[in-house]
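**Student:** Sequence plus predicted model, see below.
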Amino acid sequence: MGNRRGIIYEAIARLDQRMVPGQSRFAAKASARQAGEHFWTFSTQTIHSHRTRQAYQQHVLHFINWTREIYGINRLSNVDAQAEELATAYLTQRVIDQKSAYTVQAERAALRLFFQQQDLADTVAIPPRKREQIHRSRGVTKQDRHFQPDHWQSTIAFLRACGLRREEAGAP
């Protein structure tokens, strides 16, 4: 067994470096505003949330495995050298495979953070995102078995008009 770290190990180690649990993203945004920076979107180029880390790690590892399978690249330094070309090819393939626009956008965000390049794969045209295309959590759920819609018509009309789910309308 060799001493060389594998590409997956290197990728996870890089994501570990990007993780800053306990640091406030809100405070970072406030200090940037006080410094006079104006921005539409803001990124500290770090990961503050464990759920974001989990999602980004899934996307990055899928990308890494894709580069190994398609291009035979086994070193993260080689992926870094070709990051723009590989990310563009990967995301273009995901669009061709008709992956959700939300998925492709999340994958691009994960790769941008991973490679620390805000304009990575800018040439990839991500399809427009539409609320009607979201299938998750729009159907009947287990909690609906005992729900009497006739008793809640005004509330249902309000929630549909706002696009909210029942649990989103509840008190915090």
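**Tutor:** That came through fine. Numbers count the residues shown, from 1 in each chain.

**Student:** From here on, just use CA atoms for contacts and neighbour counts.
**Tutor:** Noted.

**Student:** Okay, buried residues for the longest helix belonging to the chain please.
**Tutor:** Using DSSP state H to assign secondary structure, the helix with the most residues in the chain is helix 50-71. By neighbour count on 16 or more other C-alpha atoms under 10 Å, the buried set for helix 50-71 is Arg53, Tyr56, Gln57, His59, Val60, Phe63, Ile64, Asn65, Thr67.

**Student:** all strands for the protein, in order.
**Tutor:** Using DSSP state E, no strands are found in the chain.

**Student:** Could you pull out the helices in it for me?
**Tutor:** Ranges of helices in the chain, per DSSP H, are 7-18, 25-34, 50-71, 76-81, 83-96, 101-115, 153-162, 166-169.

**Student:** Report all helices and strands that the longest helix of the chain contacts.
**Tutor:** The contact analysis (3 or more C-alpha pairs under 8 Å, 6 or more residues apart in numbering; DSSP states H and E) places helix 50-71 against helix 7-18, helix 83-96, helix 101-115.

**Student:** Residues in contact with the last one: which ones?
**Tutor:** The reference is to helix 101-115. Surrounding helix 101-115, the residues in contact under the criterion C-alpha atoms under 8 Å, 6 or more residues apart in numbering are 14-15, 18, 45-46, 56-57, 59-60, 80, 83, 87, 91, 94-95, 118-121, 126-129.

**Student:** please redo it, this time with the cut-off set to 6 Å
**Tutor:** Contacts made with helix 101-115 from outside it, assessed by C-alpha atoms under 6 Å, 6 or more residues apart in numbering, are listed as Gln45, Tyr56, His59, Gln118, Leu120, Pro127, Arg129.

**Student:** gap between the second one and Glu168?
**Tutor:** Going back to what we said before, that points to Tyr56. Here the criterion is C-alpha to C-alpha, to the nearest Å. By it, Tyr56 lies 25 Å from Glu168.

**Student:** before we move on, what about the fourth one?
**Tutor:** If you measure Gln118 against Glu168 using C-alpha to C-alpha, the figure is 32 Å.

**Student:** which of the two has more neighbours?
**Tutor:** Here Gln118 and Glu168 are compared on neighbour count by other C-alpha atoms under 10 Å; more neighbours surround Gln118, at 14 against 10.

**Student:** Use this one as the comparison:
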Amino acid sequence: MGRKNKAYRLSLHQQIYNRLTSMQAFGESKQQGKADGTMQEKIYSYSTYQSYSRACQSFGKFVNKNHSEVTTLKAARHYVNEYLQSLVDSSKSAWTVSLYCSALVKLYQIAPDDPNRFPVSPRHRYDITRSRGITASDSHFSVQNHAELIAFCKGVGCRKNVLKKMESKDLWDRDRMEKIVEKLSLQDIRSAEEEKHLVCLKNALDTFPGYHYFIHHRQDKGGKYRFAPIIGTNIDKIVERMKNTPSSQKVFLHIPNRADIHSYRAEYARNLYRELLSRSTPTDQLPREQKYYCRKDAKGKVLSKPVMLQVSRALGHNRISVIASSYLHDL
């Protein structure tokens, strides 16, 4: 004879896994989700799914430890705020608490206007510690021994996931890009992949007219593709490294775990901003609508929106506010 409520026999870990897995919508259009009202029910990025999964499973462990009588995901919801408050009490940053809150909001579909929704503290730029200055872990990483890797990262601005799989074929020059654009443009019929490739190439050529060498960032965050310019004083060395890498072999066979790739990416962003600004209209001569006025602890700083948009495209972001808060903080 069958048992009743078989679903409830699943562990809390498995129930969380099943719920989040059912929300996967990798490759689907978030814009379409906004239009049809299903966006809140889906997770569109694999990296977001991984982050949310870690947060929700941590919540599950908390419930198992502190409320062992709870065996269902539905019953566990009662302890969401208690868990988030425990993170605050353990001195977790506002950024971490906000991420975990977002994960649980997604898991339980908690509405923005829910009176019981956990109030997350405001996040401030000065509270960010990741990739900001020297940390204890830096003492275990030799800058001298990895000087070439650091110079490379500061010149290309890639994320770690792209750096790990980068090959010589990812080096492009303007002449090659223009030839491919011309070839694809003449085709009467183009496949979806060819159309995407054409758009990426044209965006890079139009956005960065003063640059000759580019890195093809294949399947970056969110599965996106883009071409970003190589910049700085080490362009020749970077190009040489790429060209001398055997076909189908990774440019860097080993990337130290303690290498702060994000900080090198931020330096790339700042240097690219400075380079582009030197070739553009000075910020103080721009009309008001083209100026970005920083707020809170950066109040008084004014940036160029057109240049920020260029940097944003090079980094693979869609919002210039992300560039201002996460990359251009030291300008």
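**Tutor:** In hand now; what should we look at? Worth saying up front: this structure is predicted, and the values here are computed from it rather than measured.

**Student:** In structure 2, what range does the longest helix of structure 1 match?
**Tutor:** Under TM-score structural alignment, the counterpart of helix 50-71 of structure 1 in structure 2 spans residues 46-67.

**Student:** picking up where we left off before, most packed of the helices of structure 1?
**Tutor:** Per-stretch averages of neighbours, counted by mean count of other C-alpha atoms under 10 Å, single out helix 101-115 among the helices of structure 1, with a mean of 20.

**Student:** mean deviation of that one from structure 2?
**Tutor:** In the superposition against structure 2, helix 101-115 of structure 1 averages 0.7 Å from its aligned positions (mean C-alpha distance after the TM-score superposition for structure 1).

**Student:** quick check: angle from that helix to helix 83-96?
**Tutor:** Helix 101-115 of structure 1 runs at 170 degrees relative to helix 83-96, counting by axes from the mean of the first three to the mean of the last three C-alpha atoms, to 10 degrees.

**Student:** quick check: helix 101-115 of structure 1 aligns to which part of structure 2?
**Tutor:** With TM-score structural alignment as the criterion, helix 101-115 of structure 1 aligns to 94-108.

**Student:** what distance separates that stretch from the centre of its chain?
**Tutor:** Relative to the chain's own centre, stretch 94-108 of structure 2 is displaced by 17 Å; criterion: C-alpha atoms, centre = their mean, to the nearest Å.

**Student:** do stretch 135-152 of structure 1 as well
**Tutor:** The chain centroid and the centroid of stretch 135-152 of structure 1 are separated by 28 Å under C-alpha atoms, centre = their mean.

**Student:** can you list contacts of it?
**Tutor:** Contacts with stretch 135-152 of structure 1, where a contact means C-alpha under 6 Å, 6+ apart, come from no residue at all.

**Student:** run the last query once more with 8 Å
**Tutor:** Looking at stretch 135-152 of structure 1 with C-alpha under 8 Å, 6+ apart, the contacting residues turn out to be Ile156.

**Student:** Pull out the buried positions in that stretch.
**Tutor:** In stretch 135-152 of structure 1, counting by 16+ other C-alpha under 10 Å, buried: nothing.

**Student:** before we move on, the earlier item: how far apart are the longest helix of structure 1 and its match in structure 2?
**Tutor:** Superposed on structure 2, helix 50-71 of structure 1 shows a mean distance to its aligned partners of 0.3 Å (mean C-alpha distance after the TM-score superposition for structure 1).

**Student:** Please report the distance of the closest residue to Lys160 of structure 2 other than its chain neighbours from Tyr83 of structure 2.
**Tutor:** Leaving out its chain neighbours, the residue that sits closest to Lys160 of structure 2 by C-alpha to C-alpha, 6 or more residues apart in numbering is Ile261, at 6.2 Å. Relative to Tyr83 of structure 2, Ile261 of structure 2 is positioned 32 Å away (C-alpha to C-alpha).

**Student:** now swap in Lys6 of structure 2 and tell me
**Tutor:** Applying C-alpha to C-alpha, the value for Lys6 of structure 2 to Tyr83 of structure 2 is 27 Å.

**Student:** residue closest to the middle of structure 1?
**Tutor:** What sits nearest the mean C-alpha location of structure 1, by C-alpha atoms, centre = their mean, is Ala106, with 3.0 Å.

**Student:** Look up how far Lys99 of structure 1 lies from that one.
**Tutor:** The separation that Ala106 of structure 1 has from Lys99 of structure 1, given C-alpha to C-alpha, amounts to 11 Å.

**Student:** what's the answer for Glu69 of structure 1, then?
**Tutor:** Counting by C-alpha to C-alpha, the separation of Glu69 of structure 1 from Lys99 of structure 1 is 19 Å.

**Student:** And for Ile156 of structure 1?
**Tutor:** Taking C-alpha to C-alpha, one finds Ile156 of structure 1 at 31 Å from Lys99 of structure 1.
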